[in-house]
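S.K.: fold the following for me, if possible:
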Amino acid sequence: MSKRGQTRHLDIRTHPTSSTGKEDAGVFFIGTATTILEWRGIRVLTDPNFLHAGDHVHLGPGVTSQRRTNPAIELDKLPELDCILLSHYHEDHFDRIVEDSLNRDFPIVTTPHAKRCLTSSSRSEPFKSVYALDFFESMLLECRNSSETGHDESATPAIKVTGMPGKHVPPGPISKLNDLLNAVPPTNGWLLELGWATGMRDISHHGNPASEFRTSYRIYISGDTLFVDELKEIPKWLEGKQIDLMLIHLGGTTIPGALAPLVMVTMDAKQGLQLIRLINADITIPIHYDDYDVFLSPLTEFMKEIEQAGLQDQVVYLDRGDQYRFTV
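M.R.: Okay, the predicted model is just below:
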């Protein structure tokens, strides 16, 4: 839904060069960094933001931003979900309406900083099922209600989640100042490995308690990061394993805002191209690119970079409400 009260045709996209027609998983783009990842009965909601055009979010001391767009679906119309994946504790990724409405027992996987905020005893109603992952720490999500099994009937569909490096503030004096002021929160990227697990029946704590986990498909979500040296650890950690799909946060978010663009805190088009070359995912989908007035690098700039680099077959573009279907 592009404007409240107006609808458009919603598209389903598949791999531009090797669609099979038997796709069994999908990414539904709601807006900003909010998506639903679905596979074999498991649904994960990323960075829930359901504010509308004209609404404002608080992003730090003296910094607010106005939303330009509407989400593709309303919060109360969401399908049944298994957990929320929250990259960091910022209102444009976890807005006040979501925070007020969410069941306090609903599972949230996030950063150590966000866990402290969400579970603080100073809250009138702290969240009770928050799991923190630091960089390269992992846990398993398994569908509690799935009747699906793998080739081995004891195996069930599961998603292994690993925290990936990210840096929301450029290195140098600004980063050191932010460490003192805590104005911009720490952020994670994520690696989601879709596969089959044995020996567990619910959301797990850190590590891999399952006797076996077999990966069939890998999704990397950049989170709100700049192209920093820490990202170069990701290919080293992967040790040659292929990333099948990347969701990349773009927009060139600049604070305090358009009238005083002093510091860029998310990748612009050029940095997005650098990350594509570093990760070398089979397919990349840009998200988080035009929903707020602090986003100063439009999607058209990224599209131009991709075209000039000759990488059109490696990128799929979704509008809010579109879905990318893929095969695990």
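
S.K.: when you work out contacts or count neighbours from here on, use the C-alpha atoms and nothing else.
M.R.: OK.

S.K.: would you list every one of the strands in the stretch 101-250 of the chain?
M.R.: 108-110, 130-132, 138-142, 156-164, 189-198, 212-221, 245-249 (DSSP state E, counting those that start in this stretch).

S.K.: rebuild these as JSON lines, extending it with distance to R96 and mean neighbour count.
M.R.: Putting these into JSON lines (distance: least, CA to CA, whole Å; neighbours: other CA atoms under 10 Å) gives the following:
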{"stretch": "strand 108-110", "distance to R96": "16", "mean neighbour count": "24"}
{"stretch": "strand 130-132", "distance to R96": "17", "mean neighbour count": "21"}
{"stretch": "strand 138-142", "distance to R96": "26", "mean neighbour count": "23"}
{"stretch": "strand 156-164", "distance to R96": "24", "mean neighbour count": "25"}
{"stretch": "strand 189-198", "distance to R96": "22", "mean neighbour count": "24"}
{"stretch": "strand 212-221", "distance to R96": "23", "mean neighbour count": "18"}
{"stretch": "strand 245-249", "distance to R96": "21", "mean neighbour count": "23"}
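
S.K.: between these, which gets nearest to D290?
M.R.: Smallest distance to D290 across the strands of the stretch 101-250 of the chain (CA to CA): 10.6 Å, for strand 245-249.

S.K.: any idea how far the closest one is from the chain center?
M.R.: Distance of strand 245-249 from its chain centroid, counting by CA atoms, centre = their mean, to the nearest Å, is 8 Å.

S.K.: packing partners for the next helix or strand after it?
M.R.: Later in the chain than strand 245-249, the nearest helix or strand by DSSP states H and E is strand 254-257. Judged by 3 or more CA pairs under 8 Å, 6 or more residues apart in numbering; DSSP states H and E, strand 254-257 is in contact with strand 63-66, strand 260-264.

S.K.: now the shortest one: buried residues?
M.R.: Neighbour counts using 16 or more other CA atoms under 10 Å place T64, S65, Q66 of strand 63-66 among the buried residues.

S.K.: residues contacting the closest residue to the last one other than its chain neighbours?
M.R.: This points to Q66. Spatial nearest neighbour of Q66, excluding adjacent residues (CA to CA, 6 or more residues apart in numbering): H56 at 4.4 Å. Residues in contact with H56, defined by CA atoms under 8 Å, 6 or more residues apart in numbering, are T64, S65, Q66, R67.

S.K.: ok, now how distant is H56 from S101?
M.R.: Distance of H56 to S101, given as CA to CA, to the nearest Å: 18 Å.

S.K.: got it, and I276?
M.R.: Distance check for I276 against S101: by CA to CA, it reads 36 Å.

S.K.: between the buried residues of strand 63-66, which is closest to L177?
M.R.: Set against L177, the nearest of the buried residues of strand 63-66 by CA to CA is T64 (19.5 Å).

S.K.: would you do the same for the sequence below? I want to compare the two.
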Amino acid sequence: MTKARFTHIGGPTVLIEFGGWRLLTDPTFDPPGRTYSFGWGTSSRKLTGPAVAAADLPAVDAVLLSHVHHGDNLDDAGRALLPAAGAIVTTSSGARALPYPARGLRAGQTTRLEAPGRPPIDITATPCRHGPPLSGPIVGEVIGFALTWPGQEHGPLWITGDTVYHRALRRAAAEIRPGTVLLHLGGVGFPLTGPLRYTMTARQAVRLCAAITPHTVLPVHYEGWQHFRQSREGVERDLRRAPKQLSSRFHWLPRGSAEPVEL
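M.R.: Okay, the predicted model is just below:
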């Protein structure tokens, strides 16, 4: 059995520690107050700063970067951390855009992390659709990550990335059969685009998780920004309508402190 520690720093940013590895997801460490443009007339203001300062992080072996072009997944302070990371795994287009060496993946492709005395980690990119149908050329390339290594009891660790519920995501989840899901929620929306959503709502998440029944679901990326349309309270309200055997699998990570999770 693998025991890991998850430290939710804020938004999509989580430090994952296990087996001697330290992995960091979507680094965002800027202070609150700034408004970030997301293109095509959309923007959002950051409301909450990181629960752990970038200067207080331990050495990071790899950054798992779902996409490079939105400030709520990679900001200026997060970019400053990238050169010191042992490896950067991101989208193929993101790897070309970064000024540092990075491993670029498309959905379905796999890379491996290896180090002496540590379990090898296979990282497979999973499909994301960061918005409504046909929005890909506008919102850009985004991926999630399925992580497998020896000793997992409940199945792979899946980091969904910023995505709505869609057919390719459902198929990938069924193939992965994840044991633990780091689930990007928030139901992102903008005044300019009305009811359209750009990340999963709780209802979509329940639909997804009901099909794959993971052992543990860890919601992230639902707070700290103006463009989120569903807060923790909204997620919990929808979870109360879900079957108890499913809703009981959702666990909220405390901000800023390491939480042990069995994988």
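
S.K.: rewinding a little: how about the helices and strands packed on strand 254-257 of the first structure in JSON lines, adding distance to E301 of the first structure?
M.R.: Listed next are those as JSON lines, based on distance: least, CA to CA, whole Å:
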{"stretch": "strand 63-66", "distance to E301 of the first structure": "21"}
{"stretch": "strand 260-264", "distance to E301 of the first structure": "16"}
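
S.K.: tell me which of the ones you listed sits nearest to D244 of the first structure.
M.R.: Proximity to D244 of the first structure, assessed across these by CA to CA, is greatest for strand 260-264 (28.2 Å).

S.K.: P132 of the second structure contacts P195, doesn't it?
M.R.: No: P132 of the second structure lies out of contact with P195 (CA atoms under 8 Å); the separation is 10.3 Å.

S.K.: mind checking which of those two has more residues around it?
M.R.: P132 (16 against 12; other CA atoms under 10 Å).

S.K.: what sits against the more buried one?
M.R.: V164, L196, R197, Y198.

S.K.: the third one -> the first structure?
M.R.: This means R197 of the second structure. Superposed on the first structure with TM-score structural alignment, R197 of the second structure falls opposite M264.

S.K.: correct me, but that match touches G257?
M.R.: No: with contact defined as CA under 8 Å, M264 of the first structure does not count as touching G257 (9.5 Å).

S.K.: looking at those two now, which is surrounded by more residues?
M.R.: Neighbours per residue (other CA under 10 Å) separate M264 of the first structure from G257, with M264 holding more: 22 against 19.

S.K.: chain neighbours aside, what residue packs nearest to D122 of the second structure?
M.R.: Using CA to CA, 6+ apart, the closest residue to D122 of the second structure is R112 (4.5 Å).

S.K.: gap between that neighbour and P99 of the second structure?
M.R.: In this view, R112 of the second structure and P99 of the second structure are 22 Å apart by CA to CA.

S.K.: and if you look at A115 of the second structure?
M.R.: 24 Å.

S.K.: try P254 of the second structure
M.R.: In this structure, P254 of the second structure and P99 of the second structure are 33 Å apart, going by CA to CA.

S.K.: more neighbours: which of those two?
M.R.: Counted by other CA under 10 Å, P254 of the second structure and P99 do not tie: P254 has more neighbours, with 14 against 11.

S.K.: tell me the contacts of that one?
M.R.: Contacts of P254 of the second structure by CA under 8 Å, 6+ apart are T7, H8.

S.K.: quick one: map it onto the first structure.
M.R.: By TM-score structural alignment, P254 of the second structure lines up with D319 in the first structure.

S.K.: now do G187 of the second structure
M.R.: Using TM-score structural alignment, the equivalent of G187 of the second structure in the first structure is G252.

S.K.: again, but for A51 of the second structure
M.R.: In the first structure, A51 of the second structure lines up with A72, judged by TM-score structural alignment.

S.K.: Y289 of the first structure reaches H249, doesn't it?
M.R.: Yes: the pair Y289 of the first structure / H249 is scored as a contact, 7.0 Å apart, by CA under 8 Å.

S.K.: please name the nearest non-neighbouring residue to D268 of the first structure.
M.R.: Counting by CA to CA, 6+ apart, D268 of the first structure lies nearest to G252, which is 4.0 Å off, once chain neighbours are set aside.

S.K.: which residue ranges form the helices in the stretch 1-150 of the second structure?
M.R.: With helices called from DSSP state H, counting those that start in this stretch, the stretch 1-150 of the second structure shows them at 76-81, 92-97, 136-139.

S.K.: let me know which of the ones you listed is tucked in deepest.
M.R.: A comparison of those by mean neighbour count, using mean count of other CA atoms under 10 Å, puts helix 92-97 on top with a mean of 17.

S.K.: contacts only, for A242 of the second structure.
M.R.: Here A242 of the second structure is in contact with V206 (CA under 8 Å, 6+ apart).

S.K.: could you check how far W225 of the second structure is from R79 of the second structure?
M.R.: 19 Å.

S.K.: I meant T216 of the second structure, not that one.
M.R.: Using CA to CA, T216 of the second structure is found at 30 Å from R79 of the second structure.

S.K.: do L147 of the second structure as well
M.R.: Distance of L147 of the second structure to R79 of the second structure, given as CA to CA: 23 Å.

S.K.: the aligned residue in the first structure for T13 of the second structure: what's it in contact with?
M.R.: In the first structure, T13 of the second structure lines up with T34, judged by TM-score structural alignment. Neighbour list for T34 of the first structure: L45, T46, D47, P48, N49, H93 [criterion: CA under 8 Å, 6+ apart].

S.K.: what lines up with the fifth one in the second structure?
M.R.: To tie it back to what came earlier, the one meant is N49 of the first structure. Alignment note (TM-score structural alignment): N49 of the first structure maps to T28 of the second structure.

S.K.: that match: how many residues sit nearby?
M.R.: Using other CA under 10 Å, T28 of the second structure is surrounded by 26 other residues.

S.K.: next one: L296 of the first structure
M.R.: Close neighbours of L296 of the first structure, defined as other CA under 10 Å, add up to 20.

S.K.: verify the stated contact: it with I255.
M.R.: No: applying CA under 8 Å as the test, L296 of the first structure and I255 come out as separate, 9.9 Å apart.

S.K.: for D244 of the first structure, state which of the contacts of T34 of the first structure is nearest.
M.R.: Lowest distance from D244 of the first structure to those (CA to CA) belongs to T46, with 18.1 Å.
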